[in-house]
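> Okay, structure incoming, though there's no sequence with it:
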């Protein structure tokens, strides 16, 4: 996630709606375009990874309203 605080708010809202036995949600920075960020993400993992949500933008060169994509981000969900 680019904005860890926003990710933490979303994770807290989701956890509030889920039953306690659903496990825990973990928000972590992961820029797939940055090898050192991937290495840090892997090194920080202490348990199994059950879900990785990748969120990447799409740029259409012919579209006047296209926004640039500067990196790839992801969100992580853990279950215990």
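Great, that's in hand. A quick note: this is a predicted structure, and the numbers were derived from the prediction, not measured. Numbers count the residues shown, from 1 in each chain.

> use CA for all of it now, contacts and neighbours both
Fine.

> After the strand or helix carrying residue 41, heading C-terminal, what element do we hit next?
Secondary structure assignment for residue 41, by DSSP states H and E: helix 35-44. Following helix 35-44 in sequence order, the next helix or strand is strand 51-55 (DSSP H and E).

> this is the other structure I want to compare:
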């Protein structure tokens, strides 16, 4: 898994596909908007992300950054 981004989104690579997740940078981390997870980026942009994959993606990001000085957290709008 690779995570990159800016102050307004993160890009997460999982299973050789990337997804751009909107959010906002906070002091010491990033708040990601779970409802912005819908489709993979090109060339897989015609493939939707189902709820199970979305949960797996969110859990993997949280797990990867939980012991980091820059933690990524998700809002609870969909969970």
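Looks like it came in fine. Quantities reported herein were computed from a predicted structural model and do not represent experimental measurements.

> Now the TM-score, please.
Here the TM-score for the pair of chains, by TM-score structural alignment, normalised by the length of structure 2, is 0.25; 41 aligned residues with a C-alpha RMSD of 4.5 Å.

> Just give the nearest non-adjacent residue to residue 52 of structure 1, would you?
residue 76 (4.7 Å; C-alpha to C-alpha, 6 or more residues apart in numbering).

> Quick check: which helices or strands does the helix or strand containing that neighbour pack against?
Assigned by DSSP H and E, residue 76 of structure 1 belongs to strand 73-78. Helices and strands touching strand 73-78 of structure 1, by 3 or more C-alpha pairs under 8 Å, 6 or more residues apart in numbering; DSSP states H and E, are strand 24-26, strand 51-55.

> Can you tell me which of those is most buried?
Among these, strand 24-26 has the highest mean neighbour count (mean count of other C-alpha atoms under 10 Å), at a mean of 16.

> Show me what that strand is packed up against.
On a contact count with 3+ C-alpha pairs under 8 Å, 6+ apart, strand 24-26 of structure 1 meets helix 4-17, strand 73-78.

> tell me which residues of the first one are tucked away?
Okay, so that is helix 4-17 of structure 1. 7, 8, 11 (16 or more other C-alpha atoms under 10 Å).
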